[in-house]
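Colleague: Give the three-dimensional model of this entry:
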Amino acid sequence: MAVAAVSQPPLLPATVPMSAIAPSNRSSISGPASKPKTPTAGKDVKIPRGRRERPCDACRRRKSKCVTNDGPSKTCTACGVHGQDCTYLEDPQPRKRKTDSENKDVEAKRRSTISEPRRESTVKDPPAIKTEVTEPTTTSTSLSRSPAESSSSRSQHHGTHIGYTTELEPILFDLSQDSRIVSQGASYQKSDDRNAFLIPDGEVYQCRHVDMNKLYHIEQIVHGQGPMLMQVFDLTFNRTFPVVQDHVLQDPFGSDFDPGLLAAIFALAASSSNSKVQLSPEDIDRLEAIAFQVFDLALFKPTLATIQTGVLLIQRPSVDSKALNTQLVGMAYELGLHLDCTSWSISTEERMLRKRLGWALYMQDKWCSLIHGRPSSISRDHWAVPAFDEDDHIAGVDEEVQRGRELFIQMTRLTAILSTVLDTFYTLKSMQEVDDAGTNGTRLILERAKPVQIKLKEWFTRLPRNLKMDENMTGKPSSTGHLHLAYFATEITLHRCIIRSLSSNNNDSYLSHVCRSAAKTRLISAMDFVNRLRPEHLTSFWYFPSKVNFALIGTFGSLLLATAPCQEEADFYRTRLSEYRWTLTVSSKSALFLQFAVESLDSSSSLLQHLPQKPSTSELSAQQPQIPQLTSRLSPPQDESMTDAPPTLLAPFSSFQDGAMGGLMPSEGTASGLISPSTSTSSGEASYEAYAGAFAQSRGMSFSGLWNM
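Modeller: Just a heads-up that it's a prediction; the model follows:
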């Protein structure tokens, strides 16, 4: 993939006009087709190519650029990365020419489809800086080509989505016989009746040598281990987080691979605990630096490959996801990734890629909002990407690939619930409404929490069997851990705002007891989940917010400790936090990112050192009315393979008995991958429905009336 022009391009011959080196915008949508020219005294000079200048046999078959290294082996960059022989034995195939009828068909389709150019390059040797100046043409070709044909050129040009309130009116485009907008110096392409993209015209200066130099440097870093790194990336990352096309991974140079994306893939794969490729930390940092260099050059001229590079770089622990996420969301709007492309005249492959990238960005933005405590950059009112359905499942793939795709889909659905939690309880407006409600703030939160909790319960109940924590434990890495951790983080985020709302001057001890009991059960369940993680989970793919999600469990425990009404309860949480730290420390030997959660817990513990002594249970009982004995325990929905299922915060209106949803919390003896100093069990927690019934009865109202207060 070509990279945006650098700010100070190499000097060109004096005969080349400066207008010829204007940087171009490029995208997956379209751009002016062009022919390469060699500027020499204002004329095109055809230079005969020798053995070193023509492509090798492998690059000729792949129809990719052949860049020969300067080393003694004389092996080209592509063959070096693929680890294959670089030969010049085959004769070139005769070039096919289009007939007049084919040319007419192309021209006829020009206005009815989103289009893009095919492109060639005159670059030969990476160390030598080459430039090329191209001139535009009015002919463009349809996006509806085969993946092998379209993926190369699709990522090379930038088209900007035309917003609905700009000075450009898409309806007027239908009245024009010419797709060119004279005043803008650009042309347009309509993707559907509502959306259009602006494609800059003019002669284009392309720095293809930057791509080739980066690919050359990448090959020098990986030392011919590219195929092994590609395999690690596919097995560890792309199956669970499918943001790169499968056929591209199989033949990256044949698809004109973007060097930034290639460097990001290699950096992630080399740093994986499952990688057998030995690269030094310095080499991995160099790969990351190359990826960011290419990304920064394309910042204002993004392509789909730019988005792919960014969402992969965020997985690196050293990357500031907060800043990078903001940039990527802005790029996504430029490329129209927030739109429904179902009816667009593009290939099925690009349609699915756009959908996966759109949801990958949506998940990234919402989880960045959670872990950084910042407003989300994506609004549900401006997000039209359709949800995944049965038609999105890939037929004919093996079970592991299908399982990874299903995990990705379930993560998108859980993220949508997280978005509801953030929008309902953590906006400035919603928090102010709770403050304005005074002592009724907790009841207001509970009323709003009910539909959210029901959604969480339904999500967990419908989770496919092959995504349960203990399912299919064959010794191979399993990525289900980060999905279940994300679920617990969502539950904890919901409970945190409830606990915060329990003010010290709230005299309703019943309400406080029920809310704290539910929160206690949630904490115990989350800690037991971490205790049951096996090496297969710890060495697998963990989504980038996971290190903070582990820390949130400890933070939630610290919140419950700090707000505990009696000393016995505070001591209970202090003991559990100590056990949790021990578990994290042991697990961090297999998953280094867990060290962040250990450090976060230590920070919280240091703040709790000056916590004043709390009254004992007997002292507290003498001050407050006795809490009634409630008839029902919290009974989370479970199955035989998942004992850390969610307790219901607000049960549906129909009552349920102990075990009606499949059993109680895990008891002593539950199998775990790690053994903590003690085994935890839940104790004496009560359901919200049981409390609501007693609360409503004492005030002479129906249960349903409680939520209408």
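
Colleague: okay, CA-based contacts and neighbour counts for the rest of this
Modeller: OK.

Colleague: and Leu414, how many residues sit next to it?
Modeller: Leu414 has 21 neighbouring residues, counting by other C-alpha atoms under 10 Å.

Colleague: Equivalent analysis for Thr326, please.
Modeller: Thr326: 15 surrounding residues under other C-alpha under 10 Å.

Colleague: Let me know whether Tyr573 touches Leu559 as I believe.
Modeller: No - Tyr573 is beyond contact range of Leu559, at 9.5 Å (criterion: C-alpha atoms under 8 Å).

Colleague: another one to check against the first:
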Amino acid sequence: MSLGLEKGRSSELIGLGGEHDWQLLHTCPIGQSASIATADRNGLDATYQHASNIRTMRKVHEGILFQMTPDAVSSQHAAKNLMQEEVDIDNIEALVHPHGPALVNLYFRIIHPSFPILHKEVFIEKYNRTYREIVPHLLAAVYALAVRWWAYDADLLLEEKVDEDALVRIASQSVQTAMHHPRLNTIQAGLLLLQRGRDASSADNSWTWSFTASLIGLGQHLGLHLDCIAWAIPDWEKGLRRRLAWALFIQDSFSAMVFGRPCLISMRDWAVAPLQTCDFSENSPDEVAGRDGGGSSSIENGKLLFMELAKLSTITARVLQQLYSVQALATVTEPQQVLALGKPLGNDLADLLKNLPPNLNIENLQQGRLCLSGFFHFALQATTAVLDRRMLWAIQRSPAGVDSQFAQIFRTALRQRAYNLVQLVSQLQPEHMEAFWFFAAGSCGVILGCFLALLRVTSTTLEESDELKGLMNEFEWQLRIKVRMGKWVLYTLARLKTLGWDEWKALEPDFDAIPGDRQRLGALQSNAVDTGDPAHSLLSAKNNESSSVPLQENNSATWLTEELEDLEIPWDLGGT
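Modeller: Now for the predicted structure:
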């Protein structure tokens, strides 16, 4: 029997450090209503009680106990305290009728393969019987997100699009009510709501961050932070729980990165093992094809993408925790300190890219298929930029200065990064842009734009400044010609303009005011022999168009690894 999706009852993990004492629960249960129900191998309660207003305890593994609460109890409490009205699921269906089945088909064709937080077989089985078997918040969230690909259904293309905003309002209201008796579908609906594109003019960051925190709290409430592999629950629910857990981790890591917040999930309280292919419930034969034969996403590539994103999110979380925590910002200030922490992180990013499955390469396009890998490469570049800028800050602020040879190597590497990220944007094709992109895409674009601007305003030579200005222009141009392909692109452009993009491009660095160490660095760079590095030849000086220099992906993530291994200088990077 399901633990997290049981009809009529919600589950709550009994924390060992909370009000309940584990030993007392075993030796002296508080009345029959609190009796411990030990689950057998199929997840059935040995002392199963489902009568209204009777709470039971369910043991799914040694040391893992859940309190099972009938909805009647939690709903009565919520009604007394909040006077919330239940959402009528028929009202949801009325908004999309008769297009509900087509929208569900679109969802599983395009979104689900790379964001597999639903159990497709269970959802479809219930939906085919009647839409009333799907909880209102999840049904509305699925419909609302699928509307974005309305034109990918041959029949819907000729119909008037349904009211997406109305669906979102209903889903949001219903989720808030469901939080009083949460199930896994509460978190599923919440995550889907968070994936909607953000509007730069009215981005509600406070709601997005606080709602993310609420979902993470609900996940802990439901035990998603624990390893469920040996629990007495159905195998399909084990896989679903693990996928949902990592979806929350991905949401937390990238939310923290783009909002400049601390990660909410601590690795000390995270026991979920890395994802494996057996955690996914579908295979290639289960793919949903479009009726016109095109515009679908590969389930197998979607699995790979989700697993790689989970790996990337753990590195992103470590970058934020080790270099951007309140304590780290106060104590890790010198370049050598940042290097000691940053180099292993950069190496992990490089290894992740080096070992990336070939199907997730940015140039791997298939006829009639959407390419799912665009966001992964974008997020990888953003994480690398966040790592790199921490060292750049340290170099700029170091009162003693840094070794000029090291600084030259570092800035050369950063210039290569800049070319790589602009080249990445230029490589994005309609097959990438039309696929499902996670919520953080627009903000990752802002981070990359700000990284280019930071490199320019800290330039040490006029040549470097001009090259970076050209890269900023090319970055902006590549986004502008793609603005109709993705809502996140408009967010990136609008947000950068609001932050000062035009001013950063117009700003001319004052080289006369550059400190001595940076002047020496500028001289080194000006006198450097041109070795054919694409950093000196990517842009055409005549027409400011980017050339066909190939993207050097390994260089885009490795953090000075090869360069510093060959450089015979002491790890103390202070200037002499």
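
Colleague: what about Tyr573 and Leu559 of the first structure, which has more around it?
Modeller: Under the neighbour definition other C-alpha under 10 Å, Tyr573 of the first structure and Leu559 were set side by side, and Tyr573 has more, 21 against 17.

Colleague: Just give me the match in the second structure for the more buried one.
Modeller: With TM-score structural alignment as the criterion, Tyr573 of the first structure lines up with Leu468 in the second structure.

Colleague: which residues of the first structure fall in strands?
Modeller: Ranges of strands in the first structure, per DSSP state E, are 34-37, 39-40, 43-44, 115-116, 132-136, 141-142, 160-161, 180-181, 186-190, 196-200, 204-206.

Colleague: ok, which stretches of the stretch 51-200 of the second structure are helices?
Modeller: Using DSSP state H, counting those that start in this stretch, the helices of the stretch 51-200 of the second structure run over 71-82, 89-96, 100-106, 120-129, 136-146, 164-178, 184-194.

Colleague: try the stretch 401-550 of the second structure
Modeller: 404-427, 430-433, 441-457, 462-480, 487-499, 501-506, 516-527.

Colleague: can you redo the ones you listed as CSV with distance to Leu349 of the second structure?
Modeller: Putting the helices of the stretch 401-550 of the second structure into CSV (distance: least, C-alpha to C-alpha, whole Å) gives the following:
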stretch, distance to Leu349 of the second structure
helix 404-427, 13
helix 430-433, 22
helix 441-457, 16
helix 462-480, 23
helix 487-499, 24
helix 501-506, 28
helix 516-527, 27
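
Colleague: Would you mind finding the most buried of those helices?
Modeller: Among the helices of the stretch 401-550 of the second structure, the stretch with the highest mean neighbour count (mean count of other C-alpha atoms under 10 Å) is helix 441-457, at a mean of 23.

Colleague: what's the spacing between that one and its chain's center?
Modeller: 18 Å (C-alpha atoms, centre = their mean, to the nearest Å).

Colleague: Where in the first structure does it fall?
Modeller: So helix 441-457 of the second structure sits over residues 546-562 in the first structure, by TM-score structural alignment.

Colleague: Check what contacts the matching stretch and list those residues.
Modeller: Outside stretch 546-562 of the first structure, the residues that touch it by C-alpha atoms under 8 Å, 6 or more residues apart in numbering are 371, 482, 485-486, 489, 492, 496, 499, 516, 520, 523, 526-527, 569-571, 573-574, 577, 580, 593-594, 596-598, 600-601, 604-605, 608, 611.

Colleague: Relative to Gly445 of the second structure, how far out is the nearest residue to Ser459 of the second structure once chain neighbours are set aside?
Modeller: Closest residue to Ser459 of the second structure apart from its sequence neighbours, by C-alpha to C-alpha, 6 or more residues apart in numbering: Ser465 at 5.4 Å. For Ser465 of the second structure, the distance to Gly445 of the second structure equals 21 Å [C-alpha to C-alpha, to the nearest Å].
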